[in-house]
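Colleague: My questions concern the predicted model and sequence given below.
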Amino acid sequence: MRNLCLSTLLVLSMAPAQSEEFVIRTTERNGLAYVTAKSLSEQAGIAVKSLPGQNQIAVCAGDRCAPLKEFVRDGPETLIPVAALAEVLGAVATFDKNRERVSLAFRPATSPTGAGIARVGQLAPNFRLAKLDGGSVALSDFRGKRVLINSWASW
């Protein structure tokens, strides 16, 4: 087995083959519907993690992961706006008639071929990079694994 060290990595998101749906209790504040990080984790299996050194969190549902800037800290609890959550994870949010519960249905992801620029939470297009030892590595070499691509530009 060879060890591979990359300084450039990416959060890959692949959708489940079929759509999944979860129903979660909501909280309303200033006309916006929120769900708690705890309920997302316990009822829908959606992980919510703080990103160190940033005022952001990351939400992961299955193989889909995305950063999220919009959230509210309420003591020990983290409240996440339903609309922002649905947008970054590629879900459709449907409320009950009293807006007390929301159903999140995850749409299957589309192939990046012909899809134009990949958005956060979508599958990144494949690319190949040269390694320092003269070999090469492709993003597709890491298919099925979560990968973080960290890019930097001085401009």
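Modeller: Cool, got the structure. Numbering: from 1, shown residues only.
Colleague: hey, let's count contacts and neighbours off CA atoms from now on
Modeller: Noted.
Colleague: okay, now the nearest residue to residue 128 once chain neighbours are set aside: neighbour count?
Modeller: Nearest residue to residue 128 in three dimensions, chain neighbours excluded: residue 138, at 4.1 Å (C-alpha to C-alpha, 6 or more residues apart in numbering). Residues contacting residue 138 under the criterion other C-alpha atoms under 10 Å number 12.
Colleague: and the gap between residue 138 and residue 65?
Modeller: 20 Å (C-alpha to C-alpha, to the nearest Å).
Colleague: And for residue 106?
Modeller: Distance, residue 106 to residue 65, using C-alpha to C-alpha: 13 Å.
Colleague: what do these two both touch?
Modeller: residue 89 (C-alpha atoms under 8 Å, 6 or more residues apart in numbering).
Colleague: ok, residue 91 - contacts?
Modeller: Applying C-alpha under 8 Å, 6+ apart, we find residue 91 in contact with 85, 104, 105, 106, 107.
Colleague: would CSV of the residues you listed with distance to residue 50, neighbour count and secondary structure be doable?
Modeller: Listed next are the contacts of residue 91 as CSV, based on distance: C-alpha to C-alpha, whole Å; neighbours: other C-alpha atoms under 10 Å; DSSP: H, G, I helix; E, B strand; the rest coil:
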residue, distance to residue 50, neighbour count, secondary structure
85, 15, 22, helix
104, 22, 23, strand
105, 24, 17, strand
106, 23, 21, strand
107, 25, 17, coil
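Colleague: here's the one I want to compare it with:
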Amino acid sequence: MSLALVLTVVVIALVAVLAGRAERHPVSGPLAIPLVDQPAAATASCRTLDDALSDDLAGLARRQLVGQTEGVAAWGDPAVVLRCGVTDPRELTCSAALVDVSRVQWLQLSDIGQTTYLAVDRPVRIALTLPDGTGTGAIQEISAVVDQVLPARSVCDGHGSVVPARG
């Protein structure tokens, strides 16, 4: 193999590694999060969850937030956003299809360009919004944290009604 070919391969590999790092850990400024109704954001459950969250989520760096940030965390760009203490959407019923990820029951709500998962079997409702193309690492990691720090509970009572979040 010629020296020029070896150097070309090394440069291409180095560029690929650096591009991968830049994609996984983008340099981003403070992020303004749109307001969402989060009546239970100040509860002990949300504070416990926030204290357990990492500065890194599935290879994405945690973002600095501006504005109303209680009960909110974000990572990466485009941002993966976690909101704790949100209200129940109309889609949450006792017959809704739930997705189990690491012992946490999530209601999947798809929208253009993103999917929001709502943890429905904990004392508070937790919304995790993933931009399209994010992959499953973020929800797997968040599920592990939620399962570790917040007790599971029934989504519905014995009469077919959703059990309200209590914080």
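Modeller: Cool, the structure landed. On a predicted model such as this, the values are computed, not experimentally measured, just so you know.
Colleague: Please work out the TM-score for the two chains.
Modeller: TM-score of the superposed chains, computed with TM-score structural alignment, normalised by the length of the first structure, equals 0.26; 68 aligned residues with a C-alpha RMSD of 5.1 Å.
Colleague: thinking again about what came up before, and which of the contacts of residue 91 of the first structure is nearest to residue 36 of the first structure?
Modeller: residue 85 (11.2 Å; C-alpha to C-alpha).
Colleague: show me what contacts the closest one?
Modeller: 59, 68, 91 are the contacts of residue 85 of the first structure under C-alpha under 8 Å, 6+ apart.
Colleague: Include secondary structure when you put these into a markdown table, please.
Modeller: Formatted as a markdown table, the contacts of residue 85 of the first structure follow (DSSP: H, G, I helix; E, B strand; the rest coil):
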| residue | secondary structure |
| --- | --- |
| 59 | strand |
| 68 | strand |
| 91 | strand |
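Colleague: List just the nearest of the residues you listed to residue 29 of the first structure.
Modeller: Distances from residue 29 of the first structure to those, taken as C-alpha to C-alpha, are shortest for residue 68 (18.4 Å).
Colleague: biggest helix in the second structure, by residue count?
Modeller: helix 3-24 (DSSP state H).
Colleague: Do you have the strands of the second structure handy? List them.
Modeller: Secondary structure of the second structure (DSSP state E): strands at 31-32, 56-57, 60-61, 65-66, 72-75, 80-84, 98-101, 104-111, 114-119, 126-131.
Colleague: Nearest to residue 49 of the second structure, out of those strands?
Modeller: Each of the strands of the second structure has some distance to residue 49 of the second structure by C-alpha to C-alpha; the shortest is strand 80-84, at 8.2 Å.
Colleague: which helices and strands sit right next to the closest one?
Modeller: The contact analysis (3 or more C-alpha pairs under 8 Å, 6 or more residues apart in numbering; DSSP states H and E) places strand 80-84 of the second structure against strand 72-75, strand 126-131.
Colleague: Please, which helix or strand holds the closest residue to residue 28 of the first structure other than its chain neighbours?
Modeller: Closest residue to residue 28 of the first structure apart from its sequence neighbours, by C-alpha to C-alpha, 6+ apart: residue 34 at 6.0 Å. Per DSSP states H and E: residue 34 of the first structure is located in strand 32-36.
Colleague: what's that strand packed up against?
Modeller: Using 3+ C-alpha pairs under 8 Å, 6+ apart: strand 32-36 of the first structure touches strand 27-29, strand 77-81, helix 82-89.
Colleague: Relative to residue 12 of the second structure, how far out is residue 74 of the second structure?
Modeller: 32 Å.
Colleague: Between the two, which has more neighbouring residues?
Modeller: residue 74 (25 against 12).
Colleague: right, and that one touches residue 66 too?
Modeller: No: counting by C-alpha atoms under 8 Å, residue 74 of the second structure does not reach residue 66; the two are 11.1 Å apart.
Colleague: so how far does stretch 98-107 of the second structure reach from one end to the other?
Modeller: Terminal-residue distance, stretch 98-107 of the second structure (C-alpha to C-alpha): 5 Å.
Colleague: in it, what's buried?
Modeller: Neighbour counts over stretch 98-107 of the second structure (16 or more other C-alpha atoms under 10 Å) mark 98, 101, 104, 105, 106, 107 as buried.
Colleague: Then stretch 24-34 of the first structure?
Modeller: 24, 25, 26, 27, 33, 34.
Colleague: Tabulate those (TSV), appending distance to residue 80 of the first structure.
Modeller: Supplementary listing: those in TSV, determined by distance: C-alpha to C-alpha, whole Å:
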residue	distance to residue 80 of the first structure
24	12
25	12
26	10
27	10
33	8
34	5
